[in-house]
Every structure is written in structure tokens, then in C-alpha cells.
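[1] Need the 3D shape of this:
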Amino acid sequence: MILIISDRRDIHAYFVVVELEKLGIEYGFLNGADFPTSMTMSQSIGEGADLCTFSLEDGSVAKSSEVHAVWYRKPGLPRLHPETGPHEREFAFGESREGLRGLYDALRHAYWISPLDNINKASNKLRQLRTAARLGFNVPRTVYTNDPTTARAFISNIAGGVIYKPVGDGALFERAGRWDPGTVVGEIYASLLDQSTIEAGISRFSACPALFQEYIEKDVELRVTVVGRSVFAAELDSQSHQDASVDWRRGDVLAIEHRVHELPIEVRQKCVSLVEELDLEFGAIDMIKCKDGRYVFLEINPNGQYLWIEDMTGLKISRAIAEQLQRGHEEAIRRGRACQVPC
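    You can find the predicted model right below:
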């Protein structure tokens, strides 16, 4: 069985489900937010036993040993019972979260797109830049610092403008605690800085460090989605929209013209190598194609959105994910059978 771990509100999961059904592959759906209120789970360990069972969205019960491939998409946080008291919520959330981590560990024998620990490690943008540079990508000159002297020296050496961008996901949340999924009250995008903004930011370094990066003139922006060794490249004509010219996420992305982009073979190979080097099976890479023809790496989202790209370009990304899960599923079954053969 293929297990899809995601929030049912994420429409990406259903597009892949359609493709799995076309392939005739059994799948189950699990959302971590259902635990412990409406999802049951048991893990029995000791005296030679290691059994993990859990309920799926359709009410059926599955064993971890029955799962041969996992697509870890976008599950919600554990949703606690409304009668849980205010002093108990932090404890109950932690107990539920650790139980889910134990479930994922019980599924470590399966093929994953992508393993959760690998997604978390690959999400670090500084690691991404280092890895991309080591693989031969062009990367913007970048500094992350809370030292005013370092920041000013870096900025003084950049002739074409400097941008600020968050190292994290850029969302500003209002939360009641770790157990609260929170409400997004604002978002921080990549921003081209003027001198007064630079000085204001540097004056607050003791409160929060910053990442500065040279601004690079663009011909088009690229979203390159890698699934296994398959590469799907789309170009976004963000420079035709003033509000999207620095960061296309600021504008109405559906108003930006999208086209299929033919990457040079060496850039395609580097994109695949980057995903492999970060121990991922999927990656959504943001790049720039410069006016002089150079390709510049910006960042990679190890679990990024892609459905709007598929809708606007016709690139068959959901199909590729389903087929990659199928291959991983079949390989996991073969490995399991091989382990049962005496050496």
C-alpha cells in the first residue's frame, strides 16, 4: 500500500490520488491532525514484537508492515480535544507529536517522498546555497549576519542593489502555544532595500539577524520541479508585473504568464544532483534566467507547491509523483522479499 500523509485541505494530494487510481495502486490517506481526536494508533514493542497499527481516513486499520511507499505532503499538527484543559494542552500536544514521530519511524522501511528528517534538514536556506555552489550552480553573493561591520562591508561591495530575504518561511504567526497551528498575520517577501531601510535593519541586529543578497537582474524566473530524476521547468514572466518583479509571490501569480521552459542539459543535471545531494526525492527549485543567459540558483523548497504550475503549463507533475511512488512501492516489496531469502 502507498500511504499519503497530508491535510485533506491540500488539493495536491487528490490530484496524485487520481493518478494512483489510474495506475491501479492501493493507497491510504492519513492526516496527523486527526490524532488523537479521531485517529487511533497503537505501537507495541518488546519481547520480539514490533507492531504499529493506525486508522486511515476511511476508517480502516492498517499495519506499518503493509505500507511500502509514503508520500509525506502537508499534514496538519495534532488537533487536541476541545475539553483538554489549558494546563494540559502543551503536554497532550507533545505526547501526540512524539507518537506520530514514532509512527513515521515504524515506516522507515518504506520508500518516502521525502523522508521527514531529510525535508527538515534540506529546508535550511544556507545549507541549500552551500550545496548548490558546491555542485557548480551560479548563486548570488550572500551574507547572513548580526554583525553591523560585516553587513556594511558586504553591502558596500554590491553595486547593483541588495535584497533582504527571510531564512525561514517568512510567515508571521499569532499563536496560543506550540500546539496551536496559529493564524498568519503577515508575510515577509524578498525586498529590494534602500539605504534608510538597511540602516534601520542593522540597528536591530541584536533582536534578529538578517540575510542580505545581491540583487540580480532577471529575464524570467523559473520554477523547476524535480521528481526523482524527472525535471519539469516552467518560466514565469514576472518582470512584466511591477508588484512581482523582485519576488513573484508578492503579486497575483495566476496573472503572470507561465510557459514551459527548456533547461540546458547541464542545468537539468545539476537540479537532479541538488535534490539527490539533499537526500530528497522531490524538490521545487526557484531560479533566475539572467538577460545574459546565465542560470542562477535562489532556493529549493523540499515540499513545495506545484499544482498551479501543472494547471498553467500542462506539465504532468502529479503523474510523475504517482509513478515515482509506484516504482518505490515495487522496489520496497522486492527488497522485502529478498530479505526473506536465506543467504
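[2] use CA for all of it now, contacts and neighbours both
    OK.
[3] State the helix or strand in which the residue lying closest to Glu277 once chain neighbours are set aside lies.
    Closest residue to Glu277 apart from its sequence neighbours, by CA to CA, 6 or more residues apart in numbering: Thr131 at 7.6 Å. Per DSSP states H and E: Thr131 is located in helix 125-134.
[4] and this one, so I can compare the two:
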Amino acid sequence: MRQGHLAILTESADLHALLIQRVLHDRGRVACDVIETDSLCGDGGLSWSDTRSRLAVKGGGHLDVADLDVVWWRRGSNVQKIPPGITDSADVEVINNDCRTALAGAFWNDFHGTWVSDPHATALAENKLVQLRAAQAAGLPVPRTLVSQDPEEIRSFCRSVGDDVVVKSVRGCSSAPVFTTKVTDAHLREEASMRLAPAIYQECVPGQEHLRALVLGDEIHAVSIHSEDLDWRGRLPEEFRIAQVDDATRTGLVDVLRRLRLRMGVIDMKPDSSGVPVWLEINPQGQFLFMQALSGLDLVTPCVTYFEREALSAAHRVRP
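    Got it, this is the predicted structure:
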């Protein structure tokens, strides 16, 4: 039986990638290499021709993209670690664009295995408007939502849901995360601010219980988070517990991934006053190891088993 081969495309020092790689190595059934996609600049690590795509891997050595069975597209479009002596903005833009585009082209041309998940599907699924529509189509409860930068429409929406509304960014930025917050009268008076860009205005789901689930194919591994904060990410709470989801929610979450063409995802929900989980959002490649550390729920084993199974299955399919 041919050994499977997994490559993890991610940023430098990604604990998730390094831990999964180590456990797979210990099991010995699937080879696993890490490609640090933010370190292409300067290391001479990428070569593509009409016969092969060659990439440097963390720890030394190279791989051929066509030999891979599974690619975990965890962090695939990173800004490069550019030497400090290169400061011209045009030079920086060229380096970032060319590294990103060459990497993507090499895989789009020569990889014929299984994506986890497909980069195009991942990019689409990261859009919160697309997520919400998929969750609705899957039959999951979704808060009443408005995405707008029209002050009058925003005020009208807030009145329609009893002025119990939260606001969050449509995309935001990684350098200065914007956490979900309650809409106040002061917010609604800031016309100029509201007009600058669309934001997500959403009916508030009351309560202090939150649900976060790692979905791997049709497997769901969830934790319950108790937090007095509206957005628990701003101040990580201490109380994490292993949780179960009901059959209807399980079916709905698996269906959302199918509709978004994802093979894994980290999903945030919040139980309503009746205990029914209400959809909030999905991160196609979210963080999940902290869930294990704080709840005791083993997530590494099912994650490794999932990748191992996918790699071995792909290894025995006929390639084009």
C-alpha cells in the first residue's frame, strides 16, 4: 500500500500545523510536510516548469506538488517576510504578488489530490454574507440581519427588532480586531461614521452561553463557552466545557459545509432562550487548539485521523 502524502500550507510557526505534522509522523502511515507560505521570499524555495512544481519544505528538502495526495490550505496567501532593506512600496508589492501568484498557480496546475479546503471555496466561504445565506438554506436558525451603510435603513432595522442589536465588521482587519458590540443611541447618531463602510447589524441573541464547533467532514466536535462578555474573544473566559449538538443542528452544520464546498470549518453559534443553537459565523480555517487546552476535549486525534484517512484515500485514486 502506497503511503499517503499531506502538505500543510501555512504561516511560519503555526502550532496547529506543527502539532498535526508531529503526530502524523509518529503514526507513520502518512508523510506530512509543512510549507511556510510567508517565507518564500529569499529562500529560493519555488520553481515551476512545464514538467514539475518544486517547493521547499520546512526543515529542509523539497517536494513535487504533483506527488501530493492532500493539501491542507490553512494559511495560503500570506504577506511575505521581506528583508528589512527592501522598503520601496512597489518592490514590496511585486514580491508579495509574485510569490502569492506563483504559489497558487503551481498548485492549481499540478495538484490533483484532495483540498482541505479548495482555495476558491475557502475565499468564498470567508464572506459573511455568503455564510449567512448558506446557513439559512441549510435550515439553521439565523438572527435577523442587515448589512448596510445607510443610516436611515440601519435605524429602521434597529427599531424593528426592539433596539436590541449588535454590530460587527463585514471583514475587519487582523492588525486591529473589531469585536462584536451592542448598538447604542450614540452609534446611531454618528451618520458620517455609518456611511463610511457597510457593517453587519444583527438581532442580539441573549444569554451568556456560546458554542464553538470544529467540523471535519461529517464529524462535529464542540465546546460550550460561558462568558459574560458579548464577544468572548476579547477576553478569553476560563469556563470551557465539552458540548454535544442536537441532530438537527448536526445535520444543518454538515449541510452548510456541503453548500460552501468546504471539508472543514470552525463554527460559532449561540443558544437562544430555548437552548437552540443560532448560527453566527464560520471560519474555514479557524483556530481550535485552544478549545482542547481549555476544555479537555481531544481535537488533535480526530483531526489527525481525518487527514490520515483523506490522504490514504486520495493516494489510491487514479490520477489524471
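[5] still on that earlier bit, residue range for the helix or strand following the helix holding Thr131 of the first structure in the second structure?
    Using DSSP H and E, the next helix or strand after helix 125-134 of the first structure towards the C-terminus is strand 142-145. Per the alignment by TM-score structural alignment, strand 142-145 of the first structure matches residues 145-148 in the second structure.
[6] The matching stretch vs the first structure, average offset?
    Compared with the first structure after fitting, stretch 145-148 of the second structure deviates on average by 0.7 Å (mean CA distance after the TM-score superposition for the first structure).
[7] What residues sit buried inside the helix holding Thr131 of the first structure?
    Lys125, Leu126, Gln128, Leu129, Thr131, Ala132 (16 or more other CA atoms under 10 Å).
[8] And the last one? What does it align with in the second structure?
    When the second structure is aligned by TM-score structural alignment, the residue opposite Ala132 of the first structure is Ala135.
[9] name the element the closest residue in space to its match that isn't next to it in sequence belongs to?
    Once flanking residues are discounted, Ala135 of the second structure sits nearest to Val256: 5.7 Å by CA to CA, 6+ apart. Per DSSP H and E, Val256 of the second structure falls inside helix 247-260.
[10] Packing partners of that helix?
    helix 119-125, helix 128-137 (3 or more CA pairs under 8 Å, 6 or more residues apart in numbering; DSSP states H and E).
[11] which residues are contacting the last one?
    Looking back up the chat, that one is helix 128-137 of the second structure. Helix 128-137 of the second structure has contacts (CA atoms under 8 Å, 6 or more residues apart in numbering) with 124-125, 141-142, 170-171, 252-253, 256, 259-260, 279-282.
[12] what sits against Val139 of the first structure?
    Val139 of the first structure neighbours (CA under 8 Å, 6+ apart): Leu129, Ala132, Ala133, Val296, Phe297, Leu298.
[13] Adding distance to Glu257 of the first structure as columns, could you present these in a markdown table?
    Putting the contacts of Val139 of the first structure into a markdown table (distance: CA to CA, whole Å) gives the following:
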| residue | distance to Glu257 of the first structure |
| --- | --- |
| Leu129 | 28 |
| Ala132 | 27 |
| Ala133 | 29 |
| Val296 | 20 |
| Phe297 | 21 |
| Leu298 | 20 |
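[14] In the second structure, what stretch matches stretch 270-288 of the first structure?
    The alignment of stretch 270-288 of the first structure onto the second structure (TM-score structural alignment) covers residues 252-270.
[15] Any idea how far apart the tips of the matching stretch sit?
    End-to-end distance for stretch 252-270 of the second structure, by CA to CA, to the nearest Å: 15 Å.
[16] What of stretch 213-233 of the first structure?
    With CA to CA, one end of stretch 213-233 of the first structure sits 24 Å from the other.
[17] could you pull out the strands for the stretch 51-200 of the second structure?
    According to DSSP state E, counting those that start in this stretch, the stretch 51-200 of the second structure carries its strands in the segments 53-56, 62-64, 70-73, 114-116, 145-148, 165-168, 181-182, 199-203.
[18] just those strands: most buried one?
    strand 70-73 (a mean of 24; mean count of other CA atoms under 10 Å).
[19] Give me the helices and strands touching the longest helix along the second structure, please.
    Ranked by number of residues, the top helix in the second structure under DSSP state H is helix 89-110. Counting contacts by 3+ CA pairs under 8 Å, 6+ apart, helix 89-110 of the second structure packs against strand 53-56.
[20] and for the strand it packs on, what span of the first structure is it aligned with?
    Going by TM-score structural alignment: strand 53-56 of the second structure matches residues 52-55.
[21] Run through who's touching the matching stretch.
    Residues outside stretch 52-55 of the first structure that contact it (CA under 8 Å, 6+ apart): 30, 39-44, 61-65, 103, 106.
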